[in-house]
Structures are given as C-alpha cells and as structure tokens.
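Engineer: with the sequence up front, the predicted model follows.
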Amino acid sequence: MKLVAPLRSFGRGDLALAGGKGANLGELIGHGFPVPDGFVVTTDAYAQVAAGLSTRDSVQRAAVPDELRREIIRAYAELGAGGAPVAVRSSATAEDLPGAAFAGQQDTYLNVVGEDALIDAVRRCWASLWTDRAVAYRDRLAIDHAAVRIAVVVQRMVEAESAGVMFTANPVTGHRGQLVVDASSGLGEAVVSGLVTPDHYVLEPSGEVTAYTPGRREVVIRSTAGGGVIHDETGAPAERLPDQVLRELARLGTEVAAHFGRPQDIEWTYAGGEVSLVQARPMTALPPPPLKRLNPIQRRLGSILIEYVPVRPYPIDMSTWLPYGPAGLMRKVTGYFGVHGAFDSFLEEQDGVVYRLVPPTPHPTPRVLTTPFRLAAKARRYDPARWLDDPRMHTFLETNRELTALDLPALPWPELLRVPRRALDTVQPVADLRIDYLPGTGRALLRLLLVVKLLGRGALFSGLIAGGRTRTADANEALEELAEEARRTGSLDGVTFKAKLKAFLAEYGHRETATPLLVTPPTWADAPETVLDLVRLLAAKPPTPATPGDEALDKLLAHPLLRRSEERVTRWVRAARAGVAFREDSHFYFTMPLPVLRGSLLEMGRRLRDAGTLDAPEDVFHLRLEELERLADSDAGAHLRALVTARAAKREELAGVRLIDPRSVFPVKELGDALVVGAPASAGIATGPVRIVRDPSEFGKLGGGDVLVCPYTNPSWTPLFQRAAAVVVDAGGSASHAAIVAREYGIPAVMGTGEATATLTDGQMVTVDGDAGRVTAAP
C-alpha cells in the first residue's frame, strides 16, 4: 500500500489513489505549471484508518497508526525545516469530476504549523467525508458512499498578497473566449467561501481587461504566526491587480484548460511577484457557448423549438419519440415539399446528455421547384374536413387499440423489447396524412385571409377560424363537466366524480403535460393530479358563459359586398375551420401511442430495478433504446449502471443551465417604463397579480383574474386561459398555441418575452398590453 507520496508523483490517472484534487495538481506539476510543492496522504491511508467507520465523529477520533504517522512527518520535514506552515486540503475520489465538482463539500485547513497540528488536520479532512452536507450531496448525485474514499493534499503554504478564483470560460454567458477572475487581498479562502465581494475581471486570453468591477474587501483572511488564520474585518484598500499578473493568469488559465481539454475552475495565489496554482478542476454547470447571431429563419424556428422543448430531453427521448414523433414527422413533411434541415439535429449532446439547443438553418433542395404543383394537386384531392374518414387513419386507430390492449407486465422480455418500436412504427404513416391534408388547410386559411383583408375585416380572422370543433374543445368541455360535478357535491371523492374522472382519463389521458416532443414527461393519465388541479381551478368559479351565436361570421356576412355570397363565404369559413381542426386534432390523435411507449419503457425500468441494475424505474430514461435492445434479458444489464450514474451526474450538473439563451431568439428590446417586452399576440389590456406557473405541477397556483406568466404552453394548459386575466410567456410567437388560445378567449397575450418568469414575481401587480406587447407595473 502507498500511504504517503510526493505530489509530483501523481497524474490525472491517479484519481483512485490521490483523489481529484491530488491527481489534478500532480498532473500540473508534472507539466511544469507553478504549483506549491507538497505530498499526498493517499486513499490507502484513509482505508487503513477508517475501515468500518462511517460517521464524522468516529473517523475524527480514529487512531493514526505509528507507521503512517512517521511517513506523514517525514514528508512534512522534507517540505522545510522548523515546522513549515502548510495548507491541508481534502481530495475525495468523487470530487473534481465532470458533472460533480464537490466544491466546498470537504474541508480545507490553512496555515497548519507543527507535526501534531498536521496529523489532526489530516484526520479532520478524513472526517469531513462524512459531514451532513457531503453525504447529502452524494445522495443527490446517487453516488455510493461505500465506494468513495478520500486522500489529503498537503502543500507548502503561500502567504498570499492577493488570491482568488479564475474560470477559463465565462460561467454566466458560456463564452469560451473569455476568462473571469475574482480576486481579493489576503488568502483566497475569503473569495472561495463567499466572505468577501471580490474584484471582478473579465479577460481576453491575451490578458486584456474587457470588464472590471472593484470589490469591497469586507474581510481579509491572513495567517497568524503560531498557525491558523485570522479574519481582519477592517478590510484593505482597493488595489487592482497589476497588468502583468492579469496577463500571467490569463496565460496560465488558457494553458491549463488546453491541457485538460475543457474549461477549468482554478484557485490561485499571488505572492512575491509570482503566481501559483493551488487547485484546478473542471468547470461545472457551464452554459453552452453563446450562439452566433441567428438569422430570421433560425429565430422563427427557435421560438417554436423553445416552446416545444421546455425541459432537457433524456437519452431515451433522443432515441425514441423525438426523432420519430411530431418533430420527426414534420421533418418528413418539410422534406417532401423540398426543404431540408428544418427539424434536423437541433439538439447537441455532450457525454451522452443533451447539452444545448441550436436552431437549425433549413435550406431548399431542387425538389422545391415542383412544390407548387404538388401543393395544388393535394389541396384539390384531400379535404381536411374528411381526413378522419381516410383508411390510413382507421388503420392507425386500430393498431393503436391493439397496442393499448397489451398487458405489459405479463410480456416476456423479448416481446416487451419490441413494444417501443411497434409504437414508433404506428405513427410513421402519420407523416403521409400530414403531407396530404396540410395543403388543403393552407389553401383554406389563405383564401379566407385574403377575403377578410380585401374587405377591410382583417381583425375578424382570428374569430372566424376559432369557431371550429376540436378535440381540445371537447376535452375542455369534459373538464367543465367534472368541475360542475365537483361544484355540485363539493368533493372530488364522490363515486360519480371518480367514475367520470376515469372515463375522462380513458378518452383524454394520453395528452401530454409538458411537451408532445418527448416521451419522458408524464401524460394526464400518468399524473392525474394535473387534471384534478385543473378541475379545482374551474370549480372555484361559475362556468364561463358560452358566447352566443357566431359573432365573427355574422359581422363578416353583414358586409355589403357579400349580400349575394353568404353561402360561398360561409363555406370558405367552414373549410378554414376544418383546416384548423385538422392541425389541432391530428396532434391529439397522433400522440395516442405515447402512453404505451412510455409504459413499456418504465416496465423495462422496473425489471432492471428488480435485477439490481437501476435504483428506480425512471432511471431507464438515462439509456438509449438501442442500449436496451441489446439486452438478452433484464438480468444482463449490470454493465449499464455506470453509464446511468455518469449520465445522471452530467444531467444534474446541467440542471440549472438553459438549453439556449432566450435572448438569442428574442432579442432584447428597449424596455422604457416596461418590466418586460415581447411580441403582441392577443389584443387588449388587463391588470392583475402575477402568478408564475412553471410546469403542470403548479396549475393549482392560478386563481381567477391572475396574470398567467409561464415559460411555455401546450394544449393541456388551455383550461388555465379560462380563468386568467392575461398571459405572458417566455417563448413563442403570435402563431404559437398560447397566442391562438388567448385570442379565442379574448384575453391579452404577450409572447417571446425571453425572461418574464425570471423578471416578474408572484403577486406583483402588472398591466398587460397585448396590443403593444408590454408589461408594466400597476398599483
């Protein structure tokens, strides 16, 4: 067993023996970087002392064997005569990894002087592996406690004049061409622990300062003569780092990042005219690099994709519903009509996890030259009003019924493995239906739009196309019936209510709660509490009275030029409504296989959990379908555990990182006196308290008359619009689902604000101007 060894004898491959910090520092020393000399008390030493112990107190009280004590003291003596002051830092095997920095989870002791103090500091570093915060952090990342060991790095103490932290990429913007330095007087612990507001520098790789914000130096941490440190709260005068120091930091940071092949989080010190590096670890939770300026088409597609991908997809999404579901179908449709790349490769992955969203740049192919002729032919042949009578639709529904009837828990493993592909194959003919019936939809809508524009009645268009019957409207009516039953009995537990709820979920339970593009978010049937929240919301007030008659159509037919064309214009309006209904209802029907697909994947997850491969059925989402399909049976997946753990850690690292900066899609506009500004999407002005609803689990927060502020919407959010005074959305445009529904309900809407959910706060009184696209403060 190697108990103690010089720091320079380790490299990046020695994680298991030296821990993350020790391995990285040894790697830097070996390649000539300025790192204070030191040694490592290895994980073998920890294992020898702490065998069978797993509490902080027990490890801290453990006896240090004589041989180990002698080796530590010998290595300490080699650093300098007379009890040299040293820094003693924990270095766990689970820290400083991509996806799990463990920053601040284990302890560091500065200015340790003397043999007894050193042995005690080493023991306290070991014990810090078992602090409540460290245990909780490992639990959150699903890291096995028994598999984690800890080493201790002992380095010559640098009495820093200034010290701090350097990021070799901008941690806020993700810009890889910038370095960010935080610095303050004294030891760097003041900066690392957040005790001080540091000087803040943004540097070019050359060391040129592009931004500087002076700190406040609320406290300076200094070493004391007999060991330990003091916190001097008298502060220190503001003193900017010399230019040569900034240039040296930029040079070192750039070279360290290049050496490790990824952006680094570096702790540094400056003393006696020299810069030293005392820690380097991979940056975690780093946003994607900023996108280059998007062209108008990319911004348009980006506004759609942000709304349809509101959460980070899992690997199982990327290999199932995302390429074969609605996005894949639209890729086929656009490709048929001569446009390539409209829905291709817009999600980039890193370490097997979706990293960022990049709006694609579609381009025409030679096939586009014949598109007008094919559009015209299909518009003549395929009437959207009759699409449900198409034999292909009957086949689709029959195949889906067969899938729904499967008893998934009873299926043998080989048959269960085939279910996802069967579900994905079921929806493939849908692309042909879209290709055939969308041209008729487009023709009907364009014809009506031209008519109302020529007649000077353009404002009626939204009302005219909103009158069609859709499955979404059917679902809303069924929700109102549930709400009426709840009002009548004052309960959601009655026998009649439960029977109606069961029937509702049988008919509409396949509807998505978050997005139709992913399989991992639950459906209404998977999360009936979402439906119950909607019912409570609707039951809290009397039902919204239906609008009498067809007001928009009556106004249009009253135009003097249409006195002899009422029948024809009415027919055109009905055709446009049928087209809108096709667009809405095709989505409703084509998501029907989602529950079977999701259910089969979770059944695989349950079996893998029972076999000990996964900790929970939902962990199967971290795998790709092809990885599952290679398993002969559920007991053959033990090798997948490490893969799931690594991807889960990477996903956890990215939990607070956006897939795309909304400002790249929705350029920042002049605010003036507005709180947020976006695209006007539904006319009118309304005032009310803000209610932020980030996902379907928060539907119950919305009250009547609230201003609904949300990151995205989809058809399952429609009932909220019946109670909201106005709607403000981070994503989307005037043609998005939220905008269309807001116009149907006659409430103001502002879309594409970018950051309304981050800027506005619950209960804040605001006025929403849907005509101007502005949200302002209200009394």
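Structural biologist: Noted; the coordinates are in hand.

Engineer: from here on, just use CA atoms for contacts and neighbour counts.
Structural biologist: Noted.

Engineer: how near is residue 632 to residue 413?
Structural biologist: 8 Å (CA to CA, to the nearest Å).

Engineer: nope, residue 363 is what I was after
Structural biologist: Residue 363 sits 43 Å away from residue 413, taking CA to CA as the criterion.

Engineer: so residue 776: helix, strand or coil?
Structural biologist: Here residue 776 is recorded as strand under DSSP: H, G, I helix; E, B strand; the rest coil.

Engineer: more neighbours, residue 363 and residue 413?
Structural biologist: Between residue 363 and residue 413, residue 413 has the larger neighbour count (other CA atoms under 10 Å), namely 17 against 12.

Engineer: show me the contacts for the more buried one.
Structural biologist: Residues in contact with residue 413, defined by CA atoms under 8 Å, 6 or more residues apart in numbering, are 632, 633, 634.

Engineer: give me the buried subset of the residues you listed.
Structural biologist: Neighbour-count burial (16 or more other CA atoms under 10 Å) is assigned, among the contacts of residue 413, to 633, 634.

Engineer: closest one to residue 232 out of the contacts of residue 413, please.
Structural biologist: residue 634 (60.9 Å; CA to CA).

Engineer: show me what contacts the spatially most central residue of the chain?
Structural biologist: When CA atoms, centre = their mean is applied to the chain, the residue found nearest the centroid is residue 312 (4.2 Å). Neighbouring residues of residue 312 by CA under 8 Å, 6+ apart: 354, 659.

Engineer: contacts for the helix or strand hosting residue 322?
Structural biologist: Using DSSP states H and E, residue 322 sits within helix 321-324. Helix 321-324 is contacted from outside by 328, 424, 427, 428, 517, 518, 519, using CA under 8 Å, 6+ apart.

Engineer: repeat that for 10 Å
Structural biologist: 309, 313, 316-318, 327-332, 343-345, 420-421, 423-425, 427-428, 516-520, 591, 593-594, 597-598 (CA atoms under 10 Å, 6 or more residues apart in numbering).

Engineer: before we go on, here's another structure to hold up against the first:
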Amino acid sequence: MKLIHLSEIDSSMIDLVGGKAAGLGEMIKAGERVPDGFCLTVESYTSRDLPESELIAAYARLGGGRVAVRSSATAEDLPDASFAGQQDTYLNVEGADALIDAVRRCWDSLHTERAVAYRATAGIEDASMAVVVQRMIDPVVAGVLFTANPISGCRTEMVVDAAPGLGTAIVEGTVVPDHYVLGHQAPAVPDGDGCLGEEQLDELRDAGRRLQEHFGSPQDIEWAIDADGTLWLLQSRPITTLFPAPPDTGDMRLYLEFGHLQGMLRPTTPMGVSLLKTGSGMWFTAVGASIDPRDPLPRLVPIGGRLYFDLTDFMRNTSMRRRLGTSLQVYGPRVQGAVERMLDDPRFAPRPGLPFHLGNAVKMTARLAPGAIAGIVRSLARPDTGRARAYRAVAEIRRQITPPVEPATSAERLRWVIEDSHKAVTGPGMMRLVWPLIAGMVAGTAPSGLLEGVAADDELDVVLGGMPYNVTTEMDLALWRIAVHARDHRDLFLGTPPEELAARYHAGGLPDIGMAGFLDRYGIRAAAEIDVGIPRWEEDPAPLFATIANYLRVDDPEQAPDRRFEQAARKAEQMIDTLARRARRTRPVRARLATFLMRRSRKLTGLREIGKFAWLPAIQAARRQLLLIGTDLAARGLLERAGDIMFLDLFEARAAVHEGADHRDLVAARRAEYERELRRPTVPGALLSDGTDVEALAPRGPVEEGVLTGMAGAAGRATGRARVIRDPAGAHIEPGEILVAPTTDPGWTPLFMTTAGLVTETGSPVAHGPTVAREYGIPAVICVRNATHEIKTGQLITIDGTAGTVRVEEDG
C-alpha cells in the first residue's frame, strides 16, 4: 500500500505512515476537524519508487489547488522524540510537478545534518519517511497549543501562542506571538490587544482537553482558524520535554530530588529503588521503628526514575517549617529559595499533626542515643582507636555477607536477597562505624561557627584539603599507582579503546599492572553505585582503563595526583596553625576548642565515605544473586535476558519466581522509559505534584554577561579549558582542563585527579564531588544551572570556588 487516505489511518500504522500521519488519523477518528488529505507511505520511500501517476490522481481527488506537503517520519512525533522542525514541510504547493518535487525534498530532508544529529542524540539508529499531503487552510490566525505548561511543567495550565496568518512563523521563531496561559478549568481571560478572544480561547482549551484525554498524555497541538471562524487542528503530538509527573495523591505535594546529594542524577532502576527501600527498612526495624513492609520508605518517591523526598508534611508543620530554610542549605541556593517561596503558598499552610510517628521517634531515640553519645565522645577523645574500630567494622560486615550455599534455587536466592542480604549492614557493625563517622563530621563543621569573624570560608576549606583516611580518595590514589605501573606499556593503554582493554583484561591478555588487586578491593564500586541495577567495575572495568589513559597524559610532576594531594595536606596543617594563632589573640577559649576539633577533623572527617562503602558489598552480593535469578527466568521464557530482572521490583521478581509471571512486556516498557530518561539533560530539583518545576517559577535576578552563578563548592580559582562530560564511562580529560558535569559521585572522582577544577549543575557542599574536590585542593563551583549546555568543551573559563561563579573568558 503506497497511498492511503488520512481517515483510514490509526496509531497502529505508525511504521507504515510515520508519526505525523498516525496522529492526524487518530484525530479524525476522535471526531476532530482536520484538513482533508492522504499519506504516501514509507513503502515508496524504502524502494525509492515514487508512484507519480497515483500521487497525481490522489491530488486530483483532493480537488487540486494549494496543498501542504509534510514529512511524516517513522521516528517523528514519538513520546520521547518530537523531531520538531527536523524534517521539512512545504506550504502552498500547487500543481503536479510542484507536488512531486516537494515529496522528493521531504524524502531528502530525512538525511540532513540536523536530522541525523537529532536521531543520534535521541538514540534512534534509523528511520523511514512517509509524506502527508493536505488541503491548505487560509488562516486569519494560527498558532500552537500546549496542554501542559512546557516551561514550568505544570499539568493544570495550558499555553497558547498565536499570531495572525500562518502558524509557521511561530514555530520558526520569526515573530513575537501573543501568549496566553489558561487554567484547565478557569475561565479564559484574553488580552484586549491580542489576536484571540475569549470564545476562541475556550474552544482551543476544549480541543486540548479532548486530545490530551484521547492520546493519554499532554499534547503539543498546531491549529489554525480560518476566515469563517472555524478551528482546524493541524497536528497533535506528545510534549516530549516534560519531566514525568509525580503520582496522583489527590493533594498538592512538594518533592525534593534526593539523588544529587549522592552525586547521582541518572535514573535508578526499579530493582535499585526496591532494594534500597528494603535495605533501609531493615535498618529502621533494627533501630526500633515500625514500617510498612510493602513500602518501608513511603516518603522516598521514584519520579522519572529519580528518587524524590516528599517534604510536604514537614512544610505544613508549624514548628518545622521555620527551620526548613537552614536545613535546605545543603541543596544549594536555587532549591532552597524555591522551597522557601512555596512556604507562602496557601496550599502549604500549616496543619495540625506531626510529619512522623511519635512512637517511632521515641523508640529510635531511646535505642540510639546512649550509643551515639558514647561513640561520638569516645571517637573525639581517641580518634585513632575510633577510626580503627570503624575499619574493623567494615571488614566484619564484609565477612558476614554470606550468600546461599550452592547449588541454590531461584526461590532460595530471592529469599536471601529480601531477608538476609542487608542484615550485616543493619547490625551492630554498622553502628560501630557510624559514630566515628559522625564525630568526624562534627569536627569538620563545628570550627566554622567557633571561628566566625576570624576565619574565612575559603580558609576553612583549606583545612579540609588532603584529608586522609577517605576510602574514595584512597581508591583514586590507588588507581594512580596502577597508572604509574602502566607507564611501561603507555602506547598500549593510550592507543586501545577502554572497552577493548576491559575485554582483554577479562581474557587474561593484558600486562599485570595491579588491576586484579585494585578490583578485589574496589570492584564493588561504579558510578551511581547505590543502584543494584548498575554493573560494578568488577564486571566492566572499561571506565577505569579510560581513567588510566587520562593519568598517563600527565607529564608535569607537580600535577601528579599524589603530589597534589600531599601539597593539599601540607597546606591544611599550615592553615590550622595560622588560624590557631590568629584566634588566640581575640578568642583564646574558642581558639583552643576550634584547634582541637580541626586536628580531630584531620583524623576522622575522612571517614565520611566509609558508611556507604560498607553498604556496597551487600549491594554487590545481592546483584550477583539477582542476575542468577534473571538467568533462570530467562531460561524459563519469563524474561528475555538475565539483566532484565533489574527492571522489576522485588515483589514482581517473587511473582515470576513462585508463580511463573511473564514480565517481558513490562520489562520492555520500563527499559525503554529508563533509556529515554538516561538522555534527559536536566532534572528538577524541586517538583510539585502537578508537575511544576518550582525553580522555573523563580524570578530571574541580574546576570553579568559571560558569568554563570552557582554555589561555592571548594575554595580557590582556576582558569582552563572546559571539558563537558555527561557520563564518566570512557571519559577523556586532559590534565589542567576544568571538568563540567551534571553531577558527580565517587564513580566520577578518579577524573578529579588531573583536573584544574570542577563545575556541576547540581550538588551540595556536603556531597561527594565538592568534598573530594576540597580534599584534592581543586576549586569547585556547584549548582550552576544548565552548565553543561551553557559551557562548551574547549572554552576558556575561570572558576571561583569561593564566590561560586564561572566566567567564560574572551579567547584571543
């Protein structure tokens, strides 16, 4: 079939007619007013056989005259890729020869540079082209209707842009349209000087509601109104840029993105969320709290695969809302400001009741407080002993993680994952390492208040530089030593792709540079390592080989990571002496206490990473068992492959293991959604339950040209070429370049050792990225909105980690 009337098309025919034609056919079937037309299917395109006589005959049946000729690619107008403007449209085409020429040019537009680049970015390997031919409408006014606000994400608002004449001027950006924001239910209020009246706006809103209900998602609709006042709908496609909406609770809620505090903005797999909640539930049970076994952490809500914390009940509590501003400083100024503005919203007015179960709080306090006080005091008094106790606890936890004895059934493996995998990290061993860790955090932060007015923030940051006993820093330095061993094989490690090096390592085909010993200790780690669905470095060491190649490019001895770390440690000790002398002149008592804590900080604060490090063996062991279960389910035809189990939760896995539930379709849908979310460039830090990105509501402050503002992450200044990296796997960075990234977690930190500085779009002063940056003595600026888009690789930039600014320099 090469020609088909639009009225005969529906969404099931997208592979034959493309996205645009499928959408038009659906609108016609839904009873909407759509200009008459037909579609030349992809069959002609794939054979490059244009049926000219049939095309001309169909044009004649349409009545001849002027028509619109529009591309309808099979990869167009999809839920995750609109392809807006990527292929061509030709208006006012008249006559057989002009029609044939326009069709051929639509075909050719599938292979323009912009269309090919867009498909690559969207992860679409190939596409075919159908072509829609429709009668032209002569509009007096035309435009675009979004059934959700595309800027704020609000699902209860519609946005209309309108201008006299053809709507193409709006989508091409060549006019300033009249702009209307409509509530889904509120009466339309037109602008007296605009080109649309109340009746027309109401008609557009009604059409938008109908189409959103028909297609099941917010829609981007092109429309036109002719001289008779008739509304014509020209196109409807999903709004692809909206962040997924939170679950509908029937009540306005506010959610804070939780992942960036862990340096993680990529989506978490469903199994990752499920195991995280299950393991955390074990811990709460161990310390006396009562939980719901179906959802031990109900306030931790996955939205778009990211983990959000439901802050609503805390905002509505009279006493707690007053303290929120200070507690949210760790989220950065944008999120903090967004939440503080929402406190004035009547939807978050105070309500009676506590945001937690009082009985749980009392039980947990009674069980934890005595040990906490004793453990923190004991660690501050004898830091070396406390640190040694923490190290022993990590080793003890690792020994206690004992998977089922082989051979084991899938049912036995799953029971162990659910009931036993995290027992070791919820027992006494974890408590023995937590108190020295907290003591170190107290020792690291308290001097700031004690030395207020005496020591500047950047001076206190220096005190935290070159911090010993940090497992992540030790890991990075260990990888540097492996790179030193690799120098005898420099050409091999620089000239071979990391993926090939990883394959050769597993096959035993690489020189021994110490990688086996490194992976024995650190193979449990990876970027986004709290997600059990993510392969560990022991499975895929390719990112490590990429980092080794980066280290081998360091040719200045002073830039060697171990040298830089030693210099940062030396400066820290000197700064403690300087601040002690300065403070003693005016505040002798505070000076002694602050000096004591700063010196204790050097012995304990590095332990801040050890808690999560102790948790990782449990995640790794659970992953191994889950993959074995996945292998069994794939063999039984219930999954396509072993790794698909990571797109189920633990309850769904149980249904597959015990009841034979076939989850292949569910996994395929979730995997597609996950891969779509992996490509999402930005993630809202604060989100309302109607989908509104709260930061988008903030008034824009004055901006100095060429300067991006963020938040101080680590003190110091640096100038260098930017290197924009969105994924650390296989990343290449030259010594002295400044790393610009969406966020960072421990899986990124090996890159820090050759960078001149760090810029991230999200983060917190206490998150992994800026903490490790301070320890390495490199400046960091965090919370720079859209940094990976505003800054280009190769640009010369200057970052000020004290002021929290990034300046794009004139590059002469």
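Structural biologist: Perfect, thanks for sending it. Remember, it's a predicted structure, so these values are computed and weren't measured experimentally.

Engineer: give me the buried entries from the contacts of helix 321-324 of the first structure.
Structural biologist: 309, 313, 316-318, 327-332, 343-344, 420, 423-424, 427-428, 516-520, 591, 593-594, 597-598.

Engineer: helices and strands around the longest helix seen in the second structure, which ones?
Structural biologist: When every helix of the second structure is counted residue by residue (DSSP state H), the longest turns out to be helix 610-635. On a contact count with 3 or more CA pairs under 10 Å, 6 or more residues apart in numbering; DSSP states H and E, helix 610-635 of the second structure meets helix 270-286, helix 383-400, helix 410-419, helix 428-450, helix 471-485, helix 515-522, helix 650-659.

Engineer: with distance to residue 215 of the second structure added, can I get the ones you listed in TSV?
Structural biologist: What follows is those, written out as TSV (distance: least, CA to CA, whole Å):
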stretch	distance to residue 215 of the second structure
helix 270-286	26
helix 383-400	51
helix 410-419	39
helix 428-450	50
helix 471-485	48
helix 515-522	48
helix 650-659	28
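
Engineer: among the ones you listed, which is nearest residue 596 of the second structure?
Structural biologist: Among these, helix 428-450 sits nearest to residue 596 of the second structure (CA to CA), with 8.6 Å.

Engineer: following the chain past the closest one, name the next helix or strand.
Structural biologist: Next along from helix 428-450 of the second structure, by DSSP H and E: helix 457-463.

Engineer: okay, now the aligned residue in the first structure for residue 221 of the second structure: neighbour count?
Structural biologist: For residue 221 of the second structure, the aligned position in the first structure is residue 266, judged by TM-score structural alignment. Counted with other CA under 10 Å, the neighbours of residue 266 of the first structure add up to 23.

Engineer: give the contact list for residue 266 of the first structure.
Structural biologist: Counting by CA under 10 Å, 6+ apart, residue 266 of the first structure touches 164-168, 181, 249, 252-253, 256-257, 277-283.

Engineer: likewise residue 465 of the second structure?
Structural biologist: By CA under 10 Å, 6+ apart, the residues touching residue 465 of the second structure are 565-573, 602, 714-715, 771-778.

Engineer: which of these are buried?
Structural biologist: Using 16+ other CA under 10 Å, the buried ones in the contacts of residue 465 of the second structure are 565-569, 571-573, 602, 714-715, 771-778.

Engineer: what's the helix or strand for the aligned partner of residue 151 of the second structure in the first structure?
Structural biologist: Matched by TM-score structural alignment, residue 151 of the second structure corresponds to residue 172 in the first structure. Using DSSP H and E, residue 172 of the first structure maps to neither a helix nor a strand.

Engineer: repeat for the one 4 residues further on
Structural biologist: Residue 176 of the first structure belongs to no helix or strand when elements are defined using DSSP H and E.

Engineer: correct me, but it touches residue 202?
Structural biologist: No - counting by CA atoms under 10 Å, residue 176 of the first structure does not reach residue 202; the two are 11.8 Å apart.

Engineer: now do the shared contacts for those two.
Structural biologist: Here residue 176 of the first structure and residue 202 share the contacting residues 167, 169, 170, scored by CA under 10 Å, 6+ apart.

Engineer: quick one: which of those residues sit in strands?
Structural biologist: Among those, DSSP state E puts residue 167 in strands.

Engineer: can I get the shared contacts of residue 176 and residue 202 of the first structure in CSV with neighbour count and distance to residue 761 of the first structure?
Structural biologist: Shown next, in CSV, are these (neighbours: other CA atoms under 10 Å; distance: CA to CA, whole Å):
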residue, neighbour count, distance to residue 761 of the first structure
167, 26, 31
169, 27, 31
170, 21, 27
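
Engineer: let's have the shared contacts of residue 176 and residue 202 of the first structure in TSV, adding distance to residue 28 of the first structure.
Structural biologist: Formatted as TSV, these follow (distance: CA to CA, whole Å):
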residue	distance to residue 28 of the first structure
167	16
169	19
170	22
